[in-house]
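Novice: Provided below for reference: sequence and predicted model.
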Amino acid sequence: MIGSGGVHEEASARGTVVTEAAPRSLADLVPGARATVALVVADGAPAMVRRLHDLGFTPGAVVEAVRRAPLRDPILYRVKDYEVCLRRAQAACVHIVEVKR
């Protein structure tokens, strides 16, 4: 859970563990890693947000980075039972919370 001030709070058996949560985007996800979509934002481009939502990048969706092109752009992601290729600029619009395996 994210509390006030961008602080990440995590409930545990011993209490609440609070750590600073660095903002992460889908573009930062390394191949093989999984994450949950937290928010999709694009400054001044509502059409981009709509397109990403239509592609399945909705809050709560689990996304896996499959592989990158040799020059790091574009990146292939697996979301909702299919694969989507996005450029880094598009993937940067998707804010994530990484899933621990």
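Specialist: Good, I have the coordinates.

Novice: CA atoms for contacts and neighbours, from now on please.
Specialist: Fine.

Novice: would you map the strands across the protein?
Specialist: Across the chain, reading from the start of the chain, the strands by DSSP state E fall at 7-12, 15-20, 34-40, 62-68, 75-79, 82-86, 94-98.

Novice: deepest in the core, which of these is it.
Specialist: For these, ranked by mean neighbour count under the definition mean count of other Cα atoms under 10 Å, the leader is strand 94-98 at a mean of 22.

Novice: here comes the other one, which I'd like you to weigh against the first:
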Amino acid sequence: MARINIRKMQVNQEGTIASVKVGGELGRRLRDMGLVPGTPIKIQGRAPLFDPVALRVKGFTLTLRNNEADLIDVEVNG
């Protein structure tokens, strides 16, 4: 399994969160939204200029700015 950050994932690509590389208030906010290691995600879409990115997490759609997506590593197949 390859490990990349969410920003580099393609639309409809799936993976499992491997790590969230931020602490403090932003880290807490990301964890509160369900972005914790072991959680499966799927990239649902991107805005026309690729920021933000929409992803499916635990049955709901969540959007992240690219600077937030850069902080989350995901294990993907292939």
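Specialist: Arrived safely, thanks for sending. Keep in mind the model is a prediction, meaning the values are calculated, not measured.

Novice: how about residue 58 of structure 1, what's its match in structure 2?
Specialist: In structure 2, the residue equivalent to residue 58 of structure 1 is residue 36, according to TM-score structural alignment.

Novice: can you redo the strands of structure 1 as JSON lines with distance to residue 47 of structure 1?
Specialist: Formatted as JSON lines, those follow (distance: least, Cα to Cα, whole Å):
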{"stretch": "strand 7-12", "distance to residue 47 of structure 1": "30"}
{"stretch": "strand 15-20", "distance to residue 47 of structure 1": "32"}
{"stretch": "strand 34-40", "distance to residue 47 of structure 1": "12"}
{"stretch": "strand 62-68", "distance to residue 47 of structure 1": "21"}
{"stretch": "strand 75-79", "distance to residue 47 of structure 1": "20"}
{"stretch": "strand 82-86", "distance to residue 47 of structure 1": "15"}
{"stretch": "strand 94-98", "distance to residue 47 of structure 1": "14"}
